[in-house]
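A.B. asks: Quick one, what's the 3D model for this:
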Amino acid sequence: MSFDPSNIQAIGIGVTAFLATLVATFVIISSKKNKVGRALIIMLLTVVWWAWFGFLYHIFDYIPVARAIRLLSVLGITAISVSFITFASVYLEEKKALKKRERVILISLQAVGALLAIFLFADIFIQEGYIVGALDFAPKEALAPNAGPLLLILIGHFVFCILFGGYLLALRAGLETDIRRRREAIIILLSTTGGLILGGTRFAPWYGVDFAPFLGGLAVPLFTVGIFYIMAVYGAFNVRLVTAEFLIFSIWTFMFFRTLMNSDFVSAIPDIIVLVVIIVTGIFLIRSVLKEVESRVEVERVLKELASLNLGLERRVSERTKEFLRAGEHVKTIVENLPIGLIEVSNGKVLRRANRVASNLLNFNRDTKLGVVLTSKEGALWTVVERALGHNINYQAMDILIERPEHRDLEVITAPLVAEQGEPGFIILIRDVTQEKELNRAKNEFLTIAAHKLRTPITALSWALFTLSEGRVGELTKKQKEIVAETGKRAEIITDLINGFLLAAEMSSRKFMVRREMGDVGELLSKAVEQTRLLYDKNINCIVSIADDIPKIAIDPGKLSLAFKNILSNSFIYTPSGGTISVSAERKGSKILIQVGDTGIGISKNEEDILFQKFSRGREAARIYTEGSGLGLFITKQIIEAHSGRIFITSKKGKGTTVTVELPE
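C.D. replies: Below is the predicted model of the structure:
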């Protein structure tokens, strides 16, 4: 084995092999995770294969070995053809999938390449091979062995691969809409395809024609331009490593040429050892620099992300702050324009907020009172705050009367205000109900006067009917007795209605009182059932169950009997003939439980809440019994609650109603 430094072709191929190896090394380091990068690595490795065996062919003098090396070099040409079309297909599929016809051509060319490789391996053992024939002279005298009968097929396969790969690259360029990306695709197309076409001219010496050798010399640099451009486009060549890579490449290139300049292999051994050591050291150096650069890049990326996140966070904080400010102004505007008074007070009775209506109602200056601890000197404001905070904070309304600056009836609702920061406090809502109270007083006075005016003639009518029914003015006929009895019932209903008006007026004026004495609730309920049953002569099955162990408790017999009659009257009125009313009373723990159930018309769910309000009646009840006043259950509830009890209703429309009363022992 010997090397002739004057052999320019051998030097060129050697330099190509050396540079291809270096480029492949750095592409492997930088782009093995990228799909296009992996295809590029495979193509570079085939170039490395072809170049090194092409170089070795020129330095071996022993003809059989030289021929075998040439066979392996030609195998590299076939591999370059297949790797080129594979790279082109991967590059195109970044934009679009291959069509079925294109994929068939790709697979066919790859299969032909594999078949040619088999023939090339077989040629190693055959002197006159199928593709590569015999080598008649040493490489110094013969540029190539004789051409085998199938070499033209290999050349044809090479040409078809160049054409098909160029076609795929052209398709990719045509798909690019961005001008810069299209320019990149065109440069890759021209450099790689052009380099391979020029390299194909070196098949001429196989047929004894050394046609334009300089064209073959242009193939390597042109193809190299394409490779480096692909590396640049896909980031395979790290710009941050350019200085280190250029320095190391320079040292490697110098040592490589120094090695080639030796006259024989023995004298080149020391330089070869130094070259190998420098290459290994350089690779480790570049890898360490690459890791450092990647670390810096990662740090820069993280810093950029943090800066971006910080910027986004600042922007969001600014937006949320503006939203909060807008929301605060919105709430402030709403509070200020509420038709009722609103004040906010801390637990330490510091006035935090007050709207215009509150300051007008309570006659204080907000500008001087906000942030000030309230005292008894504040007049009406102090009265409201003191009473509101002393009241049970349960969102229920309470009435407060103030005399200064003028007489006002106020309805006050207090709600706790929980603060995440700072001292908690209360919101106090104030509504001026002076006019409502005046209207209620006027209405109650009217009801009282009207009831009293009606009571006198009704009482006289009732006495006259009683006199007639007793026969004191003569015996009545059966028909006359029925008329008197029916008129008496009507008079009694009117009397109860008048009493109801008077009682409702008394309750509304806060003058309602119960006068308690020890009484038997069970007996009182039993008498109310009998009296009501006689009053409403209907075919109704009335079931009464009153326990014997009910104790006597402190009650107002007259008012509690009225409450029972009101409940029973509703059951008799709204239960059709043939229906059932069940009345029960029992001792349950420390309470007396009374229930009146019926199979009447029932009450809809949305009407249950209004039944205990004054003058309120259900739609169906008003249609069936037009004479009702809507006061019965209102009066009943007031009487039961005055006895410290409670009353509630469960009902289902069309099925019936159950009224439950609980009285404490």
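
A.B. asks: going forward, measure contacts between C-alpha atoms and count neighbours the same way
C.D. replies: OK.

A.B. asks: how close does Tyr130 sit to Leu175?
C.D. replies: Computed as Cα to Cα, to the nearest Å, the Tyr130 to Leu175 distance reads 42 Å.

A.B. asks: Which one of these two is surrounded by more residues?
C.D. replies: Tyr130 (17 against 14; other Cα atoms under 10 Å).

A.B. asks: what ranges do the helices span in the stretch 251-400 of the chain?
C.D. replies: Here the stretch 251-400 of the chain has its helices, by DSSP state H, counting those that start in this stretch, at 265-336, 356-362, 366-369, 380-390.

A.B. asks: my bad, should have said the stretch 551-665 of the chain
C.D. replies: Remark: helices assigned in the stretch 551-665 of the chain by DSSP H, counting those that start in this stretch are 557-574, 619-624, 632-642.

A.B. asks: TSV for these, including distance to Tyr62 and mean neighbour count?
C.D. replies: Formatted as TSV, the helices of the stretch 551-665 of the chain follow (distance: least, Cα to Cα, whole Å; neighbours: other Cα atoms under 10 Å):
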stretch	distance to Tyr62	mean neighbour count
helix 557-574	127	21
helix 619-624	120	13
helix 632-642	125	21
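
A.B. asks: before we move on, back to that, dump the helices of the stretch 251-400 of the chain to a markdown table, plus distance to Ser508 and mean neighbour count.
C.D. replies: What follows is the helices of the stretch 251-400 of the chain, written out as a markdown table (distance: least, Cα to Cα, whole Å; neighbours: other Cα under 10 Å):
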| stretch | distance to Ser508 | mean neighbour count |
| --- | --- | --- |
| helix 265-336 | 32 | 13 |
| helix 356-362 | 25 | 19 |
| helix 366-369 | 36 | 12 |
| helix 380-390 | 22 | 18 |
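
A.B. asks: Need the ones you listed in a markdown table (columns: distance to Arg258).
C.D. replies: Listed next are the helices of the stretch 251-400 of the chain as a markdown table, based on distance: least, Cα to Cα, whole Å:
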| stretch | distance to Arg258 |
| --- | --- |
| helix 265-336 | 7 |
| helix 356-362 | 98 |
| helix 366-369 | 96 |
| helix 380-390 | 101 |
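
A.B. asks: Please generate a structure for the following sequence too, so the two can be compared:
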Amino acid sequence: MGLHFNPADIQSIGIGLAAFLATVLAVFIFISARHERLGRPMWITLAVASVWAWFGFLYHLVPGLELARDMRVVSVTGIVWLAMSQLYFAGVYLGERVQYGKLVQRMQLAVYSFGAFLTALLVADLFGTRLIVGDLLLPADVALAPMAGPLLGVLIGYYVVCTIFSGTLLAWRARAGVDSSDRNQALALFISMTVGLTLGGTRFTPWYGFDFYPLVGDIGFPLFVFATFYSIERYHLLNREVAAAQLFIFTLWTLSFFRFLLDTSGQAMLVDGGFFLAALVLGVFLLRSVVMEAKAQRELAAVAVERTKSEFITIAAHQLRTPVAALRWSFNLLSEGREQLSEKQRALVDKGNRAADNMMHLVNDLLDMGHIAEGRFTYTFAEGNLGETIRAEAGLFEDIAKQKNVALDVRIADDLPAIRFDGNRLNLAIQNLVDNAVKYTASGGRVTVAAERSGEGVRITVQDTGIGFTPDEKSRVFEKFFRGSRAVHMSPDGSGLGLFIAKTVVEGHGGRLAFSTEEGKGARFTISLPAKPPATP
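C.D. replies: I've put the predicted structure just below:
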């Protein structure tokens, strides 16, 4: 006896559609966004939802009471995993804005551990224990669920705890939004996920003799609506440029899928099954080509904008350099006759000197960035005394460090190998790293500059006990114009170009600039230089 399917069974059609949409979305997000911070928990959630929905769908199709019961056991396992994956997603989403403590992490671990325990009980149910899922006494088209096992109430309680826990984390994330748009997006996720999970709890009512579940339909839909719209917003799966093509393809897939399911004759099923597979394959290729075309157009537009910005910045920096140099000369002239100035006037001159130096530093950073963007940031390599170069560049910040009560420790190994480097360019990288370390280290802290042999090359480290970077800021440390929120608060006059330029210089030497950091405890930047730079940097 083969599979049976009753087209009038709205419940079966609904859960089948949910399973199909969950699978399609999971595949799309896995392909396009699995490497993003939220991409992994998103596609895991949809993959788990697919397990729940497909086996719930098969419960209504397969012949035999025992096989139908097994399908329901796997479906219930999917519900446990769905609760865990939603909590996982909520935790990662909250982590975008909030660094929550060990208590919350321990609570999450406890919830995951208990979910693993329930999974083990459900696996045992597949082998006849009946602890959570009891016997199925009537056919699946009559009984919406098997009998409730003695521990089903424990599983329901676990589901409720996960719903409350994930809802709390999402509400916390909504409160921590950086602006109204971010808060509204988080609030929409909070409402859709919490409502979806709450309504999903109605799936348990038939187990206790109440047929409330069919009245609210297949409750996976709110979750898939949430996933769909969130995917549209965050990953641009249905971007505006190709919305019509994607809407057509999704509609074609859905119609061909259910035409295949509703066929009653073997010959018709074969034809419609072939049509569905053809629509699936051709749709994927069509979507991929259209999306790639749209992406290429956006990249070309971005390149044009970037070139225009670079040209503007270079021209502006050149125009600023002369008046800023004159301003510095004026303050230096006043400083030479500071004995004739009052204490208040000397303080104003010193303040003006610092401001002029900062402006010149900014102008030089902008010019360097412009040269990098235009491909005119060239190198002249020669063999030199790298240890003395590092010591001299670090020494430029001794007075500033003393004024801030920051210990500046320079440690140069005696066995540094002779390497070829561009002194002017490498000086720039070391200056930027030491400048940041001293600038963002509070009074009483320490900055350590060290150099040691690393094979035939040299390893330079700049380590501080300053403010460090938050987990969300780590991926953007070397971006142009990026500055951490605490860095902006501590020193508002930075350009956000120092680390970008330092990384460019190091890579121009054929080296690598890496870092490690812990928020509130400092950062460690490591320059690894080879013995010989590339022939054409």
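
A.B. asks: And the TM-score between them?
C.D. replies: Here the TM-score for the pair of chains, by TM-score structural alignment, normalised by the length of structure 2, is 0.57; 325 aligned residues with a Cα RMSD of 2.2 Å.

A.B. asks: quick one, which of the helices of the stretch 251-400 of structure 1 is nearest to Met231 of structure 1?
C.D. replies: Comparing the helices of the stretch 251-400 of structure 1 by their distance to Met231 of structure 1 (Cα to Cα), the top pick is helix 265-336, with 15.8 Å.

A.B. asks: Which strands and helices lie in contact with the helix or strand hosting Val159 of structure 1?
C.D. replies: According to DSSP states H and E, Val159 of structure 1 maps onto helix 151-175. Under the contact criterion of 3 or more Cα pairs under 8 Å, 6 or more residues apart in numbering; DSSP states H and E, helix 151-175 of structure 1 touches helix 63-92, helix 100-123, helix 179-200.

A.B. asks: change it to 7 Å
C.D. replies: helix 63-92, helix 179-200 (3 or more Cα pairs under 7 Å, 6 or more residues apart in numbering; DSSP states H and E).

A.B. asks: Tell me the mean distance between the first one and structure 2 once they are aligned.
C.D. replies: Compared with structure 2 after the fit, helix 63-92 of structure 1 shows a mean deviation of 0.8 Å (mean Cα distance after the TM-score superposition for structure 1).

A.B. asks: ok, back up a step: output the helices and strands packed on helix 151-175 of structure 1 as TSV; include the columns mean neighbour count.
C.D. replies: Formatted as TSV, these follow (neighbours: other Cα atoms under 10 Å):
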stretch	mean neighbour count
helix 63-92	23
helix 179-200	19
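
A.B. asks: tell me the secondary structure for Leu408 of structure 2?
C.D. replies: strand (DSSP: H, G, I helix; E, B strand; the rest coil).

A.B. asks: Count the neighbours of it for me.
C.D. replies: Quick note: Leu408 of structure 2 (other Cα under 10 Å) scores 22 neighbours.

A.B. asks: Just list the residues touching it, thanks.
C.D. replies: 398, 401, 446-448 (Cα atoms under 7 Å, 6 or more residues apart in numbering).

A.B. asks: Ala301 of structure 2 and Arg512 of structure 2, how far apart?
C.D. replies: 30 Å.

A.B. asks: scratch that, Lys503 of structure 2 is what I was asking about
C.D. replies: Distance of Lys503 of structure 2 to Arg512 of structure 2, computed by Cα to Cα: 7 Å.

A.B. asks: what's the counterpart of Ala19 of structure 2 in structure 1?
C.D. replies: With TM-score structural alignment as the criterion, the equivalent of Ala19 of structure 2 in structure 1 is Ala17.

A.B. asks: What angle do helix 265-336 and the helix or strand encompassing its match make with each other?
C.D. replies: Assigned by DSSP H and E, Ala17 of structure 1 belongs to helix 8-31. Inter-element angle recorded for helix 8-31 of structure 1 and helix 265-336: 30 degrees (by axes from the mean of the first three to the mean of the last three Cα atoms, to 10 degrees).

A.B. asks: for helix 8-31 of structure 1, packing partners?
C.D. replies: Other elements packing on helix 8-31 of structure 1 under the criterion 3+ Cα pairs under 7 Å, 6+ apart are helix 35-57.

A.B. asks: Have a look at how far, on average, the helix it packs on is from structure 2.
C.D. replies: Helix 35-57 of structure 1 sits 0.9 Å off on average (mean Cα distance after the TM-score superposition for structure 1).

A.B. asks: which SS state does Asp218 of structure 2 fall under?
C.D. replies: With three-state DSSP as the criterion, Asp218 of structure 2 reads coil.
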